[in-house]
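Undergrad: Could you work out the structure for the sequence below:
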Amino acid sequence: METLVRVLAVITAVYAVVLVLVLTVALLTILFYLRRIGGTFAQIATLMRAVETATTDLNVQLERVHKDLTAVAESLDRTAEHLGAAPMGAPEVVERSQVA
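TA: Next comes the predicted model:
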């Protein structure tokens, strides 16, 4: 009977050691992938900041282009009226919300 208890104790100890080793490997694998993902997110954040910096004044430039094109459309309408054609008018522009 005592031998059976020792065998069961050894089996339990071996099982506990194997369980701890498997959990350690699993957690280290998770840590590896989380760090890898974190590095990728850091690169993405850096690139997004670069894009934000590069496109900071884009909205101002696009507004200026819109105004210039509106002026061209108005000039073309006046020219068409002068030549006797019916003015077409500028198409309706749908305002878009600005992204902060």
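Undergrad: For the rest of this, base every contact and every neighbour count on C-alpha atoms.
TA: Will do.
Undergrad: Following the chain onward from the longest helix along the chain, which element is next?
TA: Criterion DSSP state H: the longest helix present in the chain is helix 2-54. Proceeding N to C from helix 2-54, the next assigned helix or strand is helix 58-83, under DSSP states H and E.
Undergrad: Alongside the first, I'd like the structure of this one:
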Amino acid sequence: MNYSNVVSSITKNSKTLLNTDILVWSGLILFTLISFFIGGESLFLPKLATTFILLVSFIKIRLVIHYFMEVKYAPLPLKIALDVWCICVFVMLLTLLVFPF
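TA: Reported below is the predicted structural model:
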């Protein structure tokens, strides 16, 4: 067994994972800044701004679940269950926003 190939493979995969993590983290920061500026400037159409912020928030939740909770390596049923959960909670909150009691 050639250990230099194994070490090279691990190092290569670690660099790819690190780059992906940094890219996802940068996206999360960008989405946070976008939400902050949209929320701060929502002088008109506050429901539209809130809807956009909710959508961005659930995109961020999905990214955290899949990339930082390592669900991307989990079995497919778990991935589907968590995605369905995200969609259901988003739709419920959006429904409460559009049709308040």
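Undergrad: TM-score of the superposed pair?
TA: Scored by TM-score structural alignment, normalised by the length of the first structure, the superposition of the two chains gives a TM-score of 0.38; 60 aligned residues with a Cα RMSD of 3.5 Å.
Undergrad: ok, back up a step: and the longest helix of the first structure with helix 58-83, angle?
TA: 40 degrees (axes from the mean of the first three to the mean of the last three Cα atoms, to 10 degrees).
Undergrad: quick one: Cys67 of the first structure and Gln61 of the first structure, what's the gap?
TA: One thing to correct before we go on: residue 67 of the first structure is Lys, not Cys. According to Cα to Cα, to the nearest Å, Lys67 of the first structure and Gln61 of the first structure sit 10 Å apart.
Undergrad: Which element, helix or strand, includes the residue sitting nearest the centre point of the second structure?
TA: Centroid-nearest residue in the second structure, with Cα atoms, centre = their mean: Leu63, separated by 2.3 Å. Element membership for Leu63 of the second structure (DSSP H and E) is helix 46-63.
Undergrad: Relative to the whole chain's centre, how far out is that helix?
TA: Its chain's average C-alpha position is 11 Å from that of helix 46-63 of the second structure, according to Cα atoms, centre = their mean, to the nearest Å.
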